[in-house]
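Colleague: Would you be able to build a 3D model of this:
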Amino acid sequence: MSRDKSWQDLIAVDALEPGDVTPATLGSRDLAVFDASDGLFVSMARCTHGAANLCDGHFDGRFIECPLHQGLFDVCDGSARAAPARVPLRMIPARVRDGMVQVLL
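Modeller: Purely as a prediction, here's the structure:
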């Protein structure tokens, strides 16, 4: 079986902060990897409102709060859930294979 070459290794699963958000970089992209109660999710790391790094925000297992203005996002679908955030996060398709979090870019 051939491997789909569009999936790229991002970070080892054992390098993740359990139940938290972990920063990761792929090329020039800063990403956030969320070890959520519903699975692993990956988004762009910057808040869509003030461009703060979401990896520095409070994560409760489902929602990430921006450390700058306390905008809130649902990491399962990227939706903005509290002002001043209005634009959803750009979510990146992700999966786990052979102990690695992979993303589809």
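Colleague: all contacts plus neighbour counts: C-alpha atoms, from now on.
Modeller: Fine.
Colleague: Quick one: the strands in the chain, in order.
Modeller: All strands of the chain, identified by DSSP state E, fall at 7-12, 21-26, 29-36, 39-44, 58-59, 63-65, 72-74, 80-82, 91-92, 94-97, 100-104.
Colleague: Would you mind putting those into JSON lines with distance to residue 51 and mean neighbour count alongside?
Modeller: Putting those into JSON lines (distance: least, Cα to Cα, whole Å; neighbours: other Cα atoms under 10 Å) gives the following:
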{"stretch": "strand 7-12", "distance to residue 51": "22", "mean neighbour count": "17"}
{"stretch": "strand 21-26", "distance to residue 51": "15", "mean neighbour count": "18"}
{"stretch": "strand 29-36", "distance to residue 51": "12", "mean neighbour count": "21"}
{"stretch": "strand 39-44", "distance to residue 51": "10", "mean neighbour count": "21"}
{"stretch": "strand 58-59", "distance to residue 51": "16", "mean neighbour count": "19"}
{"stretch": "strand 63-65", "distance to residue 51": "13", "mean neighbour count": "23"}
{"stretch": "strand 72-74", "distance to residue 51": "13", "mean neighbour count": "24"}
{"stretch": "strand 80-82", "distance to residue 51": "14", "mean neighbour count": "17"}
{"stretch": "strand 91-92", "distance to residue 51": "15", "mean neighbour count": "18"}
{"stretch": "strand 94-97", "distance to residue 51": "22", "mean neighbour count": "16"}
{"stretch": "strand 100-104", "distance to residue 51": "22", "mean neighbour count": "19"}
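Colleague: For the comparison step, fold the sequence that follows:
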Amino acid sequence: MADTENTIELCAKDDVAEGEALKVETGDLELAVYRVEDTFYVTDNMCTHGPGELSEGYLEGHVIECDFHGGQFDIRNGEIVAPPCIVKLKTYKVVPHDSAVVIEAPAD
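Modeller: All right, here's what the predicted structure looks like:
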């Protein structure tokens, strides 16, 4: 198991279906957890352009499209794929774990 002082357990791996996103709230963080080809990715849940929640968006491969205005991001690195977004999406490092999705705790 990962060092729990520097990590945050978000959910069980089985909670996230292949090709889907799951909204997870922990502390002050509202995150989207994605599962693509049995690999997990985690980003902020809120779109950087407006009030859209990315966990409610459309995931195709490694690209999440905000259902509010159609902006797109690469979930692997937060890079903008399609406008109207102009601010990169925050991503979180996923830590290997047998049964849970765990991220490194963000620095304050």
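Colleague: Give me the TM-score for these two chains.
Modeller: TM-score for the superposed chains, counting by TM-score structural alignment, normalised by the length of the first structure: 0.90, backed by 104 aligned residues with a Cα RMSD of 1.7 Å.
Colleague: got the strands of the first structure as JSON lines, with distance to residue 52 of the first structure columns?
Modeller: As requested, the strands of the first structure are exported to JSON lines (distance: least, Cα to Cα, whole Å):
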{"stretch": "strand 7-12", "distance to residue 52 of the first structure": "21"}
{"stretch": "strand 21-26", "distance to residue 52 of the first structure": "13"}
{"stretch": "strand 29-36", "distance to residue 52 of the first structure": "12"}
{"stretch": "strand 39-44", "distance to residue 52 of the first structure": "11"}
{"stretch": "strand 58-59", "distance to residue 52 of the first structure": "12"}
{"stretch": "strand 63-65", "distance to residue 52 of the first structure": "10"}
{"stretch": "strand 72-74", "distance to residue 52 of the first structure": "12"}
{"stretch": "strand 80-82", "distance to residue 52 of the first structure": "15"}
{"stretch": "strand 91-92", "distance to residue 52 of the first structure": "16"}
{"stretch": "strand 94-97", "distance to residue 52 of the first structure": "22"}
{"stretch": "strand 100-104", "distance to residue 52 of the first structure": "22"}
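Colleague: contacting residues for residue 99 of the first structure?
Modeller: By Cα atoms under 8 Å, 6 or more residues apart in numbering, the contact set of residue 99 of the first structure is 12, 13, 14.
Colleague: so who does residue 82 of the first structure touch?
Modeller: Counted by Cα under 8 Å, 6+ apart, residue 82 of the first structure has contacts 70, 71, 72, 73.
Colleague: hang on, I meant residue 36 of the first structure
Modeller: By Cα under 8 Å, 6+ apart, the neighbours of residue 36 of the first structure are 19, 20, 61, 62, 75.
Colleague: Now the terminal residues of stretch 50-68 of the first structure, how far apart.
Modeller: Start and end residues of stretch 50-68 of the first structure are separated by 7 Å (Cα to Cα, to the nearest Å).
Colleague: Show me which residues of that stretch are buried.
Modeller: Buried residues in stretch 50-68 of the first structure, counted by 16 or more other Cα atoms under 10 Å: 52-59, 61-67.
Colleague: Filter the contacts of residue 36 of the first structure down to the ones also in contact in the second structure.
Modeller: Counting by both residues aligned by TM-score structural alignment, their matches' Cα atoms under 8 Å, the second structure reproduces these contacts from the contacts of residue 36 of the first structure: 19, 20, 61, 62.
Colleague: where's the nearest residue to the third one once chain neighbours are set aside relative to residue 53 of the first structure, distance?
Modeller: Put plainly, it is residue 61 of the first structure. Closest residue to residue 61 of the first structure apart from its sequence neighbours, by Cα to Cα, 6 or more residues apart in numbering: residue 36 at 4.5 Å. Taking Cα to Cα as the measure, residue 36 of the first structure falls 18 Å from residue 53 of the first structure.
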